[in-house]
Structures are given as structure tokens and as C-alpha cells.
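1. here is my input; please provide its structure:
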Amino acid sequence: MKFIAIIQASNKGLAKNYSAYCPDIPGCIAYGPTEEETLAALQAILAQQIGHLEKLGIEPPNHHCTVKIFEVEIREEEQNAPEFANLNRLY
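-> Prediction:
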């Protein structure tokens, strides 16, 4: 079975860690010190979760997520547009 994994770097203090999850199977989250170790942990958790579903007689979810990588062109006049001025207050 093939799934999409989302891997994110997270900095906590001086340490750099990673987290990963699979959007097709909610609740499967893994953590690790490197991307490779995090992905290996996620694969183990997914295998375990799918095994539990099969034991219960439930078919694992099919792969539904897709990945799109796209570019956004930012022009100077859009960065200073008044309608975006209030967005700075959200952060």
C-alpha cells in the first residue's frame, strides 16, 4: 500500500526534531530526530494501525490524498495592499 506522508521540521530550543503524519489515516503521527527516522516510525505505526483495522474486519482506507506543488507570484503592490494589512494582527 502506498500513502502520502507529510514531514515537518520543528525546532524546540536547540534541538531540531521532525514530525510526520499520513492524512489518509487520521491519528497516525510519528516523531524523530531525523527525517529518515521519523518516516520509519510512521511506517511502523501505519503498519500497526492497518493490522488492527484488518483484525477488526475493517478495510484500510484507500489512498485519497494528492500532492500539488505550486508557485505563488508575489508582487510588491500586493504585499502592501490594504486588504492584507489586517492579516498582520493575526500572528
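
2. use CA for all of it now, contacts and neighbours both
-> Fine.

3. using the three-state scheme, assign residue 39.
-> Classification of residue 39 using DSSP: H, G, I helix; E, B strand; the rest coil returns helix.

4. residue 25 in helix, strand or coil?
-> The three-state label for residue 25, taken from three-state DSSP, comes out as coil.

5. any idea how many residues pack against it?
-> If you count neighbours by other C-alpha atoms under 10 Å, residue 25 ends up with 17.

6. structure for this one too, so we can compare:
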Amino acid sequence: MSNYVILIERAPDGYGAWCPDLPGCVALGDTIEETISEMQDAMRCHLELMREDGLPIPAPNTVAATMTAVDVAAA
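-> Model prediction:
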């Protein structure tokens, strides 16, 4: 089973998150942990509303990887 990727960014007043595979599904929090928890709730609600509206649930397609600054500088 695949997992949905969420991306978390620092904002001036906390953190923001979104899921590339679920356009419009976003969450905010004061900490990373809070943001992840809020995003779980947002995704649950988003998918529930999609089901209620009879919309197809998109399969998770996004893949994430991280690189260090050293990796990028060496490229």
C-alpha cells in the first residue's frame, strides 16, 4: 500500500502543510507535530467529502526524497 506524501514548510507564524496528491488539502500548526496532526485531520475530512460527492479518490503518486546541501553543491 502506498502512502500520501505531505510537504511541510516553515511559515513566519508556524508551519504549513499540503498534500500534492490531494489538491486543496492544507493544514497549519505552531509546531511540526501539530501540523502533522492537523494534516491528518484535514486529509481525513478531504477524503470523506470526496467520497460523499462521489468523486474518485486519487492514488498516492508523489515520491519524496531529501538531499543535503553538500549533495547539491557537489552536483
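
7. can you show me the strands along structure 2?
-> Using DSSP state E, the strands of structure 2 run over 7-11, 14-18, 26-29.

8. in a markdown table: those strands, plus distance to residue 62 of structure 2 and mean neighbour count.
-> As requested, these are exported to a markdown table (distance: least, C-alpha to C-alpha, whole Å; neighbours: other C-alpha atoms under 10 Å):
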| stretch | distance to residue 62 of structure 2 | mean neighbour count |
| --- | --- | --- |
| strand 7-11 | 10 | 14 |
| strand 14-18 | 12 | 20 |
| strand 26-29 | 16 | 21 |
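
9. for residue 49 of structure 2, find the nearest of the ones you listed.
-> For these, the distance to residue 49 of structure 2 is smallest for strand 26-29, at 14.4 Å, taking C-alpha to C-alpha.

10. hang on, the earlier thing: distance to residue 70 of structure 2 for the strands of structure 2 - can I get that in a markdown table?
-> Formatted as a markdown table, these follow (distance: least, C-alpha to C-alpha, whole Å):
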| stretch | distance to residue 70 of structure 2 |
| --- | --- |
| strand 7-11 | 21 |
| strand 14-18 | 25 |
| strand 26-29 | 30 |
